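In: fold the following and give me the result.
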Amino acid sequence: MKKIGIIVGSIRKDSFSGKIAENIAELFPDGYETETIEIANLPLYNQDYDANSPEVYHTFRNKVKSMSAILFVTPEHNRSIPAALKNALDVGSRPYGESVWNGKPALIISHSISNLSGFGANHHLRQVLTFLNMPTVQQPEVYLANSQDLLDDSGKFQSRDTVEFLQSVVQAFIELINKYEDS
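Out: Model (predicted):
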């Protein structure tokens, strides 16, 4: 069983990011298990913690270590990624030389309530993941515009085209995961 960790960039209750992540989790085939990894409870990273980290840091790092790959679903905040997501990336990358992200395949899905569809967040996150040595799905790129219109009243994607596109994205992610697992 391959375990896919899902990190949701928004820590808001009932966020579009969380609902989008739930829908995408359902697109993984048998043999893949998804689990959302909580980031809202992580204290702001401080290098002083490297010598004596809070227990919640250890729990988070161990959870990420146990995953085969990571799916990031994030909104855009001020043309970049949310602070909670950046903090989680920092917590997982420290202490220096002990990054839990190293070599883990990743998929980025960004969105916004505008037509820009999280373009800035997507590319800023790609920049950080490159430094963290996370091979990331390059194509297809996923930018979801007008998040508020993607989901119906039950929280499911309204458009079959959206589901089919995201199914192809999940397949590309699976191919990346298998490539790195086989090497």
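In: please count neighbours and contacts with C-alpha atoms only from this point.
Out: Noted.
In: the residue nearest the centre of the chain: which element?
Out: In the chain, the residue lying closest to the centroid (CA atoms, centre = their mean) is Phe72, at 1.1 Å. Take DSSP states H and E as the rule and Phe72 turns out to sit in strand 69-75.
In: quick one more, to check against the first:
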Amino acid sequence: MSNVKILGFAGSLRQKSYNRAALRAAQQLLPQEASLELFDLAPIPPFSEDEEKTPPAAVTEFKRQIRQADAILIATPEYNYSIPGVLKNAIDWASRPYGDSAWSGKPVAILGASAGKLGTARAQYHLRQVFVFLDMHPLNKPEVMIGPAADAFGADGELKDEKTREMIRKQLAALVQWTRCLKQGLP
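Out: Down below sits the predicted model:
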């Protein structure tokens, strides 16, 4: 596998969100043998089982991009100690209808930025629980939990904290390696 295609998206709809900014930073910190395409979850409507067999165009496109990607990168905020609704909604859409999940077998890494000192630790651990049912393969380490986010990012949204930049760089390199190992059937 020469180039590892990563699909990234943020569980925040806010245009100036730290998580969107972290994904933009990740695009600059990729290993040479990887690419990172970003998907905006804003057009995805609330999930309805009534529509799962004929999903809206935004959902169809999301699932198409997931399937074309070699790996997934999720940037999540943490709301009320857990996963943001917009992120869970997108995950649910892409897993439906039952038997047509786009997630199955995908390597995935999580990073997240939050105002609190713990970054997005609780949301990330909840996401890992969701990955079990989805049959995804999360990267265990390095974990990237950015907090307090206001200290790591400049007013212009640029990631200025060098330690965080280095952690994202290491996480992306590990995700590429993890993806290659899984494609080759190695543990």
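In: the residue nearest to the centre of the first structure pairs with which position in the second structure?
Out: Counting by TM-score structural alignment, Phe72 of the first structure lines up with Ile74 in the second structure.
In: and that match, how far from Asp40 of the second structure?
Out: 12 Å (CA to CA, to the nearest Å).
In: so how far does the strand holding Phe72 of the first structure sit from its counterpart in the second structure?
Out: In the superposition against the second structure, strand 69-75 of the first structure averages 0.5 Å from its aligned positions (mean CA distance after the TM-score superposition for the first structure).
In: matching residues in the second structure for the helix ranked longest in the first structure?
Out: Longest helix in the first structure, counting residues (DSSP state H): helix 160-182. Per TM-score structural alignment, the counterpart of helix 160-182 of the first structure in the second structure is residues 162-184.
In: overlap in contacts, Ile74 and Asp40 of the second structure.
Out: 9-10 (CA atoms under 8 Å, 6 or more residues apart in numbering).
In: host element of Lys86 of the first structure?
Out: helix 83-93.
In: elements contacting that helix?
Out: If you count contacts as 3 or more CA pairs under 8 Å, 6 or more residues apart in numbering; DSSP states H and E, helix 83-93 of the first structure packs onto helix 55-65.
In: buried sites along the helix it packs on?
Out: 57, 60-61, 63-65 (16 or more other CA atoms under 10 Å).
In: among those residues, which two are most distant?
Out: Tyr57 and Lys65 (12.2 Å; CA to CA).
In: which neighbours do these two have in common?
Out: Joint contacts of Tyr57 of the first structure and Lys65 (CA under 8 Å, 6+ apart) do not exist.
In: one step back: and the longest helix of the first structure, how far from the second structure on average?
Out: Mean deviation for helix 160-182 of the first structure: 1.5 Å (mean CA distance after the TM-score superposition for the first structure).
In: what's the angle between that helix and strand 69-75?
Out: Computed by axes from the mean of the first three to the mean of the last three CA atoms, to 10 degrees, the angle separating helix 160-182 of the first structure from strand 69-75 equals 140 degrees.
In: who touches helix 160-182 of the first structure?
Out: Counting by CA under 8 Å, 6+ apart, 24, 27-28, 68-69, 105-107, 136-137, 139-140, 142, 157 sit against helix 160-182 of the first structure.
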